[in-house]
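Participant: Using only what follows, build the 3D model:
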Amino acid sequence: MGQGLSPRSEQKRQQIVQAASELFMQQGYLTTSMDEIAQQAGVSKQTVYAHFGSKDELFTYCVESKCVAAELQLDTLKGRDMRNVLTEFLLHFVDMIYSPEAIYVYRLCVSAAETHPQLSQRYFEAGPDRVHHHLANYLQQACIDGWIQLAEPEFAAEQLLLMARGLEHMRCELGLPCRETPQQRRLRIEQVLDLFLQGAQG
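Facilitator: Modelled structure (predicted):
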């Protein structure tokens, strides 16, 4: 939310962000003009520039706001029952990456990867890299505590996250309908975790 804005001004700001997000997603960054954004938001172009000094600034704000909306709460790795902890964490992780917000941010970054590589870098650091680092730390501590045995906890964390992601996620990224039910997702995650722990505890 913009700091120090009146309720009316904040409402216009949100209209601009909503309109820009839709147009960036539908048309891409390069082909979307500030005139179109203003028209769709129902405000003047001067109002758009008053809130956001440039299209770059507006685009960056749209991506960052969606990242916040889709952020994984990393305090889920708690408790002593490792299997239950990892099951809930992976379910939370998969729910997050399959969410419309996360898919939106991913597509938006891909669509502007050549013109705005810094957005992709920012998204990667705030999302995938952060989750991977957190899970790797948890697995490393589990090795220290003697719960599991892993030669490379960071690589193991990467494997676990990619297995949990599943092929169905590619369908979502391509705009195809997700066919996986919540029950099927939980079963798949439990099977992935069984396979992982079997190797880690063997």
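Participant: CA atoms for contacts and neighbours, from now on please.
Facilitator: OK.
Participant: Which parts of this protein are helices?
Facilitator: For the chain, applying DSSP state H gives helices covering 7-27, 34-41, 45-51, 55-69, 82-97, 100-111, 117-126, 128-144, 153-165, 168-173, 182-201.
Participant: Export these as JSON lines, with columns for mean neighbour count and distance to Thr76.
Facilitator: Below are those laid out as JSON lines (neighbours: other C-alpha atoms under 10 Å; distance: least, C-alpha to C-alpha, whole Å):
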{"stretch": "helix 7-27", "mean neighbour count": "17", "distance to Thr76": "30"}
{"stretch": "helix 34-41", "mean neighbour count": "18", "distance to Thr76": "38"}
{"stretch": "helix 45-51", "mean neighbour count": "16", "distance to Thr76": "36"}
{"stretch": "helix 55-69", "mean neighbour count": "17", "distance to Thr76": "17"}
{"stretch": "helix 82-97", "mean neighbour count": "18", "distance to Thr76": "6"}
{"stretch": "helix 100-111", "mean neighbour count": "19", "distance to Thr76": "19"}
{"stretch": "helix 117-126", "mean neighbour count": "16", "distance to Thr76": "17"}
{"stretch": "helix 128-144", "mean neighbour count": "17", "distance to Thr76": "10"}
{"stretch": "helix 153-165", "mean neighbour count": "18", "distance to Thr76": "15"}
{"stretch": "helix 168-173", "mean neighbour count": "16", "distance to Thr76": "22"}
{"stretch": "helix 182-201", "mean neighbour count": "15", "distance to Thr76": "16"}
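Participant: Please provide the structure for the following sequence as well, for comparison with the first:
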Amino acid sequence: MSKRRDKSNAIPEKDSATPSQAMQVSGRLDQTRDRVLEIASRLFLLEGYGPVTVERVAREARVSKTTVYKFVRSKEQLFEISVALKANRRVVDDPLVVHDDDDLQPAFEKLGRNIVAVMTDPETLSLTRNVIAESSRFPQLAEAFHRASVTQFGRTRLIKWLEKLRADGRLQIDDASTAASQFLGMVRDAAMPRLLLGLSVKPRDLDRNAVAAADAFLKIYRPQCLQKSEKHV
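Facilitator: Predicted coordinates for the structure are as follows:
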């Protein structure tokens, strides 16, 4: 007696699949990929890079190790993609760059506060500490984290905004990339070392530093004619 093959869950062959069936297969793969990356992100965040294995991620996602390797080439790439997706969501939910057509002072103050909110996020700090702890053994991990970090995404958007402000004549900037690094540094450097060490920083001090950074940045890069005219408003 021949065995009957259950085709209810089989993936249709490429040549025989209808467009509808192909879309269903693609949708299932997308859902599986999203689940794998979500679980990988959670494990990396909670346990650091070293202890997490591809086998562990596959087991918790209830898929095979082979399935995970359909989406990524290595554990390092799994880390980079999961961190990048998290950073993308954070930037979309809480944009690092704001736009104000009337006065740049409140716009840059809000930008500074947004940067503070990102750098004080407990998950971001935990992941950063984990990467620092593993960077000597896995230098490529630190590079991947740097490329995928929410700060790097925000810096790219900030550069584009500064270039627009320069084109509009509202800021006098020779190098938007350098100016972006300067502003981020003024906001971050006063508190980040303490935060990474797990030391407390008072919220009012963080806010005061964000305002001071905005003021100092605009004194450097806002055209003198605009600074003088705003003093008389």
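Participant: And the contacts of stretch 180-190 of structure 2?
Facilitator: By C-alpha atoms under 8 Å, 6 or more residues apart in numbering, the residues outside stretch 180-190 of structure 2 that reach it are 112, 115-116, 119, 155, 158-159, 162, 209-210, 213-214, 217.
Participant: Which of those residues sits closest to Leu96 of structure 2?
Facilitator: Using C-alpha to C-alpha, Ile115 comes nearest to Leu96 of structure 2 of the contacts of stretch 180-190 of structure 2, at 6.4 Å.
Participant: I'd like to know how far the residue mapped onto Lys86 of structure 2 from structure 1 sits from Leu193 of structure 1.
Facilitator: With TM-score structural alignment defining the correspondence, Lys86 of structure 2 maps onto Lys66 in structure 1. Taking C-alpha to C-alpha, to the nearest Å as the measure, Lys66 of structure 1 falls 29 Å from Leu193 of structure 1.
Participant: Just give me the match in structure 1 for Asp215 of structure 2.
Facilitator: Match for Asp215 of structure 2 (TM-score structural alignment): Asp194.
Participant: And the contacts of stretch 180-190 of structure 2, which is closest to Ser26 of structure 2?
Facilitator: Here the nearest of the contacts of stretch 180-190 of structure 2 to Ser26 of structure 2, counting by C-alpha to C-alpha, is Arg155; it sits at 33.7 Å.
Participant: OK, contacts around the match of Lys86 of structure 2?
Facilitator: Counting by C-alpha under 8 Å, 6+ apart, Lys66 of structure 1 touches 101-102, 104-105.
Participant: what's the closest of these to Met82 of structure 1?
Facilitator: Once C-alpha to C-alpha is applied, the member of the contacts of Lys66 of structure 1 that ends up nearest Met82 of structure 1 is Ala102, at 26.8 Å.
Participant: Relative to Ser120 of structure 1, how far out is the closest one?
Facilitator: 13 Å.
Participant: got a list of contacts for stretch 88-104 of structure 2?
Facilitator: 106-108, 110-111, 114-115, 150, 153-154, 157-158, 161, 218.
Participant: at 6 Å what do you get?
Facilitator: Stretch 88-104 of structure 2 is contacted from outside by 107, 111, 114, 154, 158, using C-alpha atoms under 6 Å, 6 or more residues apart in numbering.
Participant: Aligned counterpart of the third one in structure 1, please.
Facilitator: For Asn114 of structure 2, the equivalent position in structure 1 is taken to be His92, counting by TM-score structural alignment.
Participant: again, but for the last one
Facilitator: Counting by TM-score structural alignment, Leu158 of structure 2 lines up with Leu135 in structure 1.
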